[in-house]
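Student: Predicted structure and sequence below. I'll ask about it afterward.
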Amino acid sequence: MLNYKQLHYFWRVAKAGSIARAAAQLRLAPQTISAQIGTLEEQLGAKLFRRVGRGLELTPAGDLTLSYADEIFQIGRELEANLRNQADSKDILFRVGVADVVPKSIAYRLLAPALAGGARVRLICREDKLDRLFAEIATHKVDLVIADRPLPHALGVKGHSHSLGRTALAFFATADLAARYQPGFPRSLHGAPMLIPGDSSTIQMGLTRWFSDHQIEPRIVGEFDDSALMKAFGKAGTGIFPAPAILAEEIEEQFGATMIGRAEGIWTRYYAISVERKLSHPAVLAISEAARAEEAG
C-alpha cells in the first residue's frame, strides 16, 4: 500500500524544487526526506527525480506521480474543510453536478425541492461535461449528478440511475420565422434554418431520427453544447431551435420565441445519478419524491 507520508515528502520536494528547501519547510533533516523518497521510489519501481547540476528535476514518472499527488492532497484539503463546516454548521451539505447539456431552467426545477424541504440544505452546484461528472460521482466528489441519460454500464462506474421524468420536445423561433414555418408543420421544416444541441446531447440523436422518419432535411446553421447559447442565437433570429415544451412560457418571455410545433415521439428524459441504489440523502429524497409526484400528476 502507498505510504502517504512518503508521498507527501515527495510532493513537498517537487514543489520546493530541492530537498534542502523542503527540509527547511518541514523542519526535518534532509537525510530523512531523501531516505523516505528513496523508499517511495523502490515501492513504485521508478525514479522520481534526476540530478541536473545542483538541483533536482522530475522524471516522466515523477511528473505523473506529482499530478496524482496534487489531486490526492487537494481532496484531503476538501475533506478537512467539509468536515469542519459540518462540525460548525447544522446545514446538510449537498453537492450536485449538472451536465452542461441540461437546460438551466430544468436543472432548477429538478433541484428546487431539495431547498424547499424542512432540512437546512447548503447546495453546492457545479456544471461540467457528463463524462467528468460520472468520474466525480465514482470518487464521491458529488452526491448527485443531474443528467439527460442514465449511467452507462460500459464505464464500469458504480452508481445507480433514478428517473426524474420526461418532457416533450418542441420547436421555437422568433415571430418572423414562426409565421413562415408554422404553416404545414412539420413538413415546413424541410430546408429551414435549424439550431440543434451538440452531439454530447441525447436530443441530437432523437432529432436525427425524427427528421429522417418525416423525410425532413433542415439546414443546420449551428450546433451548441450550451442550450442557453443556442436560445440566444435563436432569439437573434438565426434559426429555429428545439427545447423542452414545458419551458414554452419561459422561452416566450425571455427569448421572444414562439412555439412552432411539437416533435411528436421525442421525449427529453432526466436522471438523478447517485452511488446509492436506495436513496437516503434527504435532499435527494426530496428531489425524487417531487419528480414522482409531478409525473403522477
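Tutor: Yes, it's here.
Student: When you work out contacts or count neighbours from here on, use the C-alpha atoms and nothing else.
Tutor: OK.
Student: the helices in this structure, which residues?
Tutor: 4-16, 19-26, 30-44, 60-88, 104-116, 130-138, 175-181, 202-213, 227-235, 248-255, 282-296 (DSSP state H).
Student: Now do the fourth one: which elements does it pack against?
Tutor: Which is helix 60-88. helix 4-16 (3 or more CA pairs under 8 Å, 6 or more residues apart in numbering; DSSP states H and E).
Student: Residue 260 contacts residue 178, doesn't it?
Tutor: Yes. With contact defined as CA atoms under 8 Å, residue 260 reaches residue 178; the gap is 5.8 Å.
Student: Can you pick out the residue with more neighbours from the two?
Tutor: Neighbours of residue 260 and residue 178, each counted by other CA atoms under 10 Å, are more numerous for residue 260; the result is 25 against 18.
Student: now residue 8, nearest residue through space, not along the chain?
Tutor: For residue 8, ignoring the flanking residues on the chain, the nearest one in space by CA to CA, 6 or more residues apart in numbering is residue 69 at 7.7 Å.
Student: got a list of what the one you found touches?
Tutor: If a contact means CA atoms under 8 Å, 6 or more residues apart in numbering, then residue 69 has 7-8, 11 as its contacts.
Student: Below is structure B, check it against A:
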Amino acid sequence: MSHINYNHLYYFWHVYKEGSVVGAAEALFLTPQTITGQIKALEERLQGKLFKRKGRGLEPSELGELVFRYADKMFTLSQEMLDIVNYRKESNLLFDVGVADALSKRLVSSVLDAAVVVDEPIHLRCFESTHEMLLEQLSQHKLDMIISDCPIDSTQQEGLFSVKIGECSVSFWCTNPLPEKAFPACLEERRLLVPGTALDAGA
C-alpha cells in the first residue's frame, strides 16, 4: 500500500465524528450514497471494515478506531495550518505561549522579550496554568510553546521536546537571630517552608 485517497479518509473522518452517514452527508452537503461509496472505497483500499452496525447507527471497528486516531491528527493539524495562514494574511502572526504558574512573571517577561524580534508582526498571547495542564494543551496543539520549570520526558510525551534556556539559583531566607550552624546543617534548627511537590523545585 503506497498511497491513500485523502478525500476518502476525510469522509470517513466526518462519519466517525457525526456517528452516521446521514449526519456526515448533511455536514458536507453531499448525498448519503456518495458518502457510503467513499467509505467502501476506503475499506477496499485498507482491506478491512471501518464500521459495524449498532442499531440504527454505526460503531467504529477496531480498524476504524486505529484509522481515526491518525486521521484526526492529520485533519486537525491541517485545519490549524489553514487558520494560521489565513490569520497571517489578515493580521499579525498569532503565537500562543503557556506559562507554568510556578515561574516568576519577571523571569517569563525577560525570556519573551529576548525571543520576540522588534517590529516582527506577531501577536503574542500567554496562558498561565500548571505544568501538567500546559503539556496536555501543547500535545493537542492548543499552544505553540510552553515555558516551565521542568523538562519534558520525551519518552512519555510523544512528539514533544524541551530545550534548557537558562537556570537560576535558589535562596534561603530566615529571621533573626541567625542560625549558629553552617548551611545546610542550620536548616535543622528552623521550620522550613518549601514549594509543594507539584513544582519541580519541591519534588
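Tutor: That came through, no problem. Source: prediction; values computed, not measured.
Student: tm score of chain vs chain?
Tutor: With the length set by TM-score structural alignment, normalised by the length of the second structure, the two chains reach a TM-score of 0.68; 195 aligned residues with a CA RMSD of 4.0 Å.
Student: circling back to that earlier point, which one of the contacts of residue 69 of the first structure is nearest to residue 150 of the first structure?
Tutor: residue 7 (36.9 Å; CA to CA).
Student: The closest one and residue 1 of the first structure: what is the separation?
Tutor: 12 Å (CA to CA, to the nearest Å).
Student: Which of the two has more residues huddled nearby?
Tutor: Neighbour count, other CA under 10 Å: between residue 7 of the first structure and residue 1, residue 7 has more, with 21 against 4.
Student: so how far is residue 49 of the second structure from residue 55 of the second structure?
Tutor: From residue 55 of the second structure to residue 49 of the second structure the distance is 17 Å (CA to CA).
Student: Ok, residue 33 of the second structure next?
Tutor: Residue 33 of the second structure is 17 Å from residue 49 of the second structure, by CA to CA.
Student: just residue 19 of the second structure next, same as before
Tutor: Taking CA to CA, one finds residue 19 of the second structure at 16 Å from residue 49 of the second structure.
Student: what's the answer for residue 151 of the second structure, then?
Tutor: Distance from residue 151 of the second structure to residue 49 of the second structure, by CA to CA: 42 Å.
Student: Not counting sequence-adjacent ones, nearest residue to the residue located most distally from the centre of the second structure?
Tutor: The centre of the second structure is farthest from one residue, residue 180, which by CA atoms, centre = their mean lies 49.9 Å away. Spatial nearest neighbour of residue 180 of the second structure, excluding adjacent residues (CA to CA, 6+ apart): residue 186 at 6.9 Å.
Student: what lines up against the one you found once you look at the first structure?
Tutor: Aligned counterpart of residue 186 of the second structure in the first structure: residue 188 (TM-score structural alignment).
Student: Its match against residue 181, yeah?
Tutor: Yes. Counting by CA under 8 Å, residue 188 of the first structure does reach residue 181; the two are 5.4 Å apart.
Student: So for the two, which residue has more residues nearby?
Tutor: When neighbours are counted by other CA under 10 Å, residue 181 comes out ahead of the other of residue 188 of the first structure and residue 181, with 20 against 14.
Student: Looking at residue 33 and residue 49 of the second structure, which is more packed in?
Tutor: Higher neighbour count among residue 33 of the second structure and residue 49: residue 49, with 16 against 12, using other CA under 10 Å.
Student: Now do the same for that one: its match in the first structure.
Tutor: In the first structure, residue 49 of the second structure lands on residue 47 (TM-score structural alignment).
Student: In contact with that match, which residues are there?
Tutor: 41, 59, 61-62.
Student: can you do 7 Å?
Tutor: Contact partners of residue 47 of the first structure, counting by CA atoms under 7 Å, 6 or more residues apart in numbering, are 41, 59, 61.
Student: again with residue 130 of the first structure
Tutor: Contacts of residue 130 of the first structure by CA under 7 Å, 6+ apart are residue 99.
Student: any idea how far residue 204 of the first structure is from it?
Tutor: Separation of residue 130 of the first structure from residue 204 of the first structure (CA to CA): 15 Å.
Student: Same question for residue 141 of the first structure.
Tutor: 29 Å.
Student: and what of residue 124 of the first structure?
Tutor: From residue 124 of the first structure to residue 204 of the first structure the distance is 29 Å (CA to CA).
Student: Looking at the two now, which is surrounded by more residues?
Tutor: residue 204 (16 against 12).
Student: ok, and the closest non-adjacent residue to that one?
Tutor: Per CA to CA, 6+ apart, closest to residue 204 of the first structure is residue 197, 5.8 Å.
Student: burial count for that neighbour?
Tutor: Residue 197 of the first structure: 22 neighbours (other CA under 10 Å).
Student: same thing with residue 88 of the second structure?
Tutor: Counted by other CA under 10 Å, the residues lying close to residue 88 of the second structure total 15.
Student: Could I get the contacting residues of whichever residue in the first structure pairs up with it?
Tutor: Aligned counterpart of residue 88 of the second structure in the first structure: residue 86 (TM-score structural alignment). Residue 86 of the first structure makes contact with no residue, according to CA under 7 Å, 6+ apart.
Student: Residue 37 of the second structure -> the first structure?
Tutor: Match for residue 37 of the second structure (TM-score structural alignment): residue 35.
Student: so how far is residue 41 of the first structure from its match?
Tutor: 10 Å.
Student: Looking at those two, which one has more neighbours?
Tutor: residue 41 (19 against 12).
Student: For that one, which non-adjacent residue is spatially closest?
Tutor: residue 47 (5.6 Å).
Student: For that neighbour, give its distance to residue 38 of the first structure.
Tutor: In this view, residue 47 of the first structure and residue 38 of the first structure are 8 Å apart by CA to CA.
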